[in-house]
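Engineer: quick one: sequence plus predicted model below, questions after.
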Amino acid sequence: MTDCLRSMTGFGSGSCEAGNVRVKVELRSVNHRYLKVACHLPDSFSSLQGQIDSYLKEKIERGSLSVSIQLQETDEGADNCGFEQIKRNYDRLCALRDEMAPGQEVKISDAILLQGQNGLGYKVDEESDGLLMNALEDAVAEMRQMQQNEGERLLEEFNRILDCIDKGIGQLEEALPGAMKWLGERFQERIRQWVEPTGVDLVSQDLAREIGILAERSDITEELTRLRGHLIEYRKVILDGGRVGRRLDFLTQEMFREANTMASKLPRHDLAH
């Protein structure tokens, strides 16, 4: 599989036909932690269940897949084929009636019902198996293309958001020296307000030490560095593609943690938001 960012939501269909028979396959995929396949196929194709599952596991890594497989008659020869098959079904039912319940009525509706249960009365062989797998291959290709298209749109949106965050980091870095100076002056004034009523004489050295401690607690340089590192890793992950969900979830949580820490450290509304 080509490594790229893909959505897990997608739809694809494919059909193949030979003679008067058409096999149609539809795939629907939604988000799921693992690969989960629910396959709905005619009884005549039940022997291919394992082959279908193996093919899907080879082509698709994650998602909840719903697989619908239909066996249909084409317009060409459909009427004759269906009519002749119903007649054969009726004859078989009559023979079974004569052997097991002589005198009991056999209805045309019973022959028609048997027709539907037999999957159009079409005998499944290697050719029809090939039709099914070809249709499945087309459906998977169409669904994967849809997922890739959605992934490309997600990539654009991710990059737009990351650019906004990157811009915000730059603005914070630019404003940080002025903010730290403002904090120092604010801390100095607060300390004087606390000390003056007590009559305690605070020398400049002690005052500078206390201001330094308070300013260090409000410094967000380390958080900004880590946040920028998370942005770089985020871009790398979405560019590499593949199975990115858990890694992006972890990075997003870490970015929120750094942002919350910075907001709590900076007592300035304009910078915290």
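Structural biologist: Nice, I can see it.
Engineer: when you work out contacts or count neighbours from here on, use the C-alpha atoms and nothing else.
Structural biologist: OK.
Engineer: would you state the helices of the chain in chain order?
Structural biologist: Under the criterion DSSP state H, helices of the chain are mapped to 49-59, 78-100, 108-117, 126-195, 204-218, 221-240, 245-265, 269-272.
Engineer: can you add mean neighbour count and distance to Ser15 and give those helices back as JSON lines?
Structural biologist: Shown next, in JSON lines, are the helices of the chain (neighbours: other CA atoms under 10 Å; distance: least, CA to CA, whole Å):
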{"stretch": "helix 49-59", "mean neighbour count": "13", "distance to Ser15": "15"}
{"stretch": "helix 78-100", "mean neighbour count": "15", "distance to Ser15": "17"}
{"stretch": "helix 108-117", "mean neighbour count": "15", "distance to Ser15": "20"}
{"stretch": "helix 126-195", "mean neighbour count": "16", "distance to Ser15": "5"}
{"stretch": "helix 204-218", "mean neighbour count": "14", "distance to Ser15": "65"}
{"stretch": "helix 221-240", "mean neighbour count": "16", "distance to Ser15": "33"}
{"stretch": "helix 245-265", "mean neighbour count": "15", "distance to Ser15": "32"}
{"stretch": "helix 269-272", "mean neighbour count": "11", "distance to Ser15": "57"}
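Engineer: this is the other structure I want to compare:
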Amino acid sequence: MISLVQSMTGYGTSTFTLRDTTITVEIRSVNHRFLDIVPKYPRTFLFLEDRIKKIIKSHFSRGRVEIHIDMNGEGFVNKSIVTDWELVDQFIHQLKLAKERYSLNGEFPVTVLTELPDLITVYENEEKPNELNEQLLFNVEKTCRQVLKMRVEEGKYLIEDVLKRVSVIRDMVLLLESRREAVVEEYRQRIIKRVSEFVDTQITSEDGRLYQEIALLAEKGDITEEITRLHSHLDQMEELCMNDNPIGRKLDFVIQEMNREANTIGSKSNDSKIGKWTVGLKSEIEKIKEQVQNIE
């Protein structure tokens, strides 16, 4: 059974119309270490920002989430005109003085008043009816569910891929385990041979203290502990992949530990087969790491 683990990539959009105004809600989600909500909408909706963020947080715990809200139409805008009559009076007075001073004839057109700044100002008063607020929040919720569906669907494929690679790695670890005893014995024999080159007599089983030292040196090349920990990490990864809660950070930690064990195995052993298998092991671990970067 595959869990409902999410990826961090998703997209959703919804549109509704009120009073001849079309409002579009669009949400995009991409990778991010934490949850980063980026609002991109008109100032008229800022008073709803806390409620919008609360809805988003109820669906997602990681990822960069951009929310766009666009309005097309003026169904919620009332326009009004305000005239600065005191300034108009001063302007007319100055026109009369100019006519007298320069002996000007004719009348100034009324349209000149609309061409001068600050005399007449058009104000837009935006309404925020409860109906708009409710519909907007409803569509934010609706869009979040679309994004969630996409993230869960992609998360399903990511987890399937991770579990396949976990199976491949487990087979590799079993190969390493099958080679362990032979490698320890080969390592022990190499030590005995090297020591014999520096002593006058052949080393025998009666040389207890020397054999003890050789055994201790041989144990340094033993990879039993690393293999045991790798098995444990693989079990932990499989268990996490069956979880419906956010697991990205936990998986990332387990991957780091697995990589550390693989590096230790590679540094301990001079065996060509183990060296080759370790390279393959690290390659598969790196592939899992790349997938885990996109898991919530």
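Structural biologist: Arrived safely. Just so you know, these numbers come straight off a predicted model, no measurement behind them.
Engineer: ok, which of the helices of structure 1 comes nearest Lys24 of structure 1?
Structural biologist: Checking the helices of structure 1 against Lys24 of structure 1 by CA to CA gives helix 126-195 as the closest, at 6.4 Å.
Engineer: re earlier: okay if I get the helices of structure 1 as a markdown table plus distance to Leu41 of structure 1?
Structural biologist: Converted to a markdown table, the helices of structure 1 look like this (distance: least, CA to CA, whole Å):
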| stretch | distance to Leu41 of structure 1 |
| --- | --- |
| helix 49-59 | 8 |
| helix 78-100 | 21 |
| helix 108-117 | 12 |
| helix 126-195 | 10 |
| helix 204-218 | 64 |
| helix 221-240 | 36 |
| helix 245-265 | 31 |
| helix 269-272 | 57 |
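Engineer: figure out which of these is closest to Leu65 of structure 1.
Structural biologist: Across those, closest to Leu65 of structure 1 is helix 49-59 (CA to CA), at 9.2 Å.
Engineer: for the closest residue to Lys40 of structure 2 other than its chain neighbours, what are its contacts?
Structural biologist: Among residues not flanking Lys40 of structure 2 along the chain, His68 sits closest, at 4.8 Å (CA to CA, 6 or more residues apart in numbering). Applying CA atoms under 8 Å, 6 or more residues apart in numbering to His68 of structure 2 gives the contacts Thr24, Val25, Glu26, Ile27, Pro39, Lys40, Tyr41.
Engineer: next, count neighbours for the first one.
Structural biologist: Other residues lying near Thr24 of structure 2 total 18 when counted by other CA atoms under 10 Å.
Engineer: do the same with the third one
Structural biologist: Using other CA under 10 Å, the number of residues around Glu26 of structure 2 comes to 20.
Engineer: my read: it touches Gly10, true?
Structural biologist: No: counting by CA atoms under 8 Å, Glu26 of structure 2 sits too far from Gly10 to count as a contact (11.0 Å).
Engineer: nearest to Met237 of structure 2, of the contacts of His68 of structure 2?
Structural biologist: Ile27 (30.9 Å).
Engineer: what does stretch 140-148 of structure 1 correspond to over in structure 2?
Structural biologist: Matched against structure 2 by TM-score structural alignment, stretch 140-148 of structure 1 falls on residues 144-152.
Engineer: same check on stretch 178-194 of structure 1?
Structural biologist: Alignment note (TM-score structural alignment): stretch 178-194 of structure 1 is matched to residues 182-198 of structure 2.
Engineer: from Gly241 of structure 1, how far off is Pro5 of structure 1?
Structural biologist: Heads up, residue 5 of structure 1 is Leu, not Pro. Per CA to CA, to the nearest Å, Leu5 of structure 1 is found 4 Å from Gly241 of structure 1.
Engineer: more neighbours, the two?
Structural biologist: Leu5 (23 against 16).
Engineer: which ones are touching the more buried one?
Structural biologist: Residues near Leu5 of structure 1 by CA under 8 Å, 6+ apart: Gln148, Gly151, Glu152, Leu154, Leu155, Ile238, Leu239, Asp240, Gly241, Gly242, Val244.
Engineer: give the equivalent position in structure 1 for Lys164 of structure 2.
Structural biologist: Match for Lys164 of structure 2 (TM-score structural alignment): Arg160.
Engineer: do the same with Asp271 of structure 2
Structural biologist: Mapped onto structure 1 by TM-score structural alignment, Asp271 of structure 2 lines up with Arg268.
Engineer: distance check, Arg153 of structure 1 against Phe45 of structure 1.
Structural biologist: Distance from Arg153 of structure 1 to Phe45 of structure 1, by CA to CA: 37 Å.
Engineer: I should have written Leu248 of structure 1 there, sorry.
Structural biologist: Taking CA to CA as the measure, Leu248 of structure 1 falls 40 Å from Phe45 of structure 1.
Engineer: same deal with Arg144 of structure 1?
Structural biologist: Between Arg144 of structure 1 and Phe45 of structure 1 the distance is 24 Å, computed by CA to CA.
Engineer: pretty sure Ile69 of structure 2 sits against Arg28.
Structural biologist: No: Ile69 of structure 2 is beyond contact range of Arg28, at 11.9 Å (criterion: CA under 8 Å).
Engineer: out of everything not next to it in sequence, what's closest to Asn245 of structure 2?
Structural biologist: In space, Asn245 of structure 2 is closest to Val5, 6.7 Å off (CA to CA, 6+ apart).
Engineer: what's the counterpart of the one you found in structure 1?
Structural biologist: In structure 1, Val5 of structure 2 lands on Leu5 (TM-score structural alignment).
Engineer: this completes my enquiry, with thanks.
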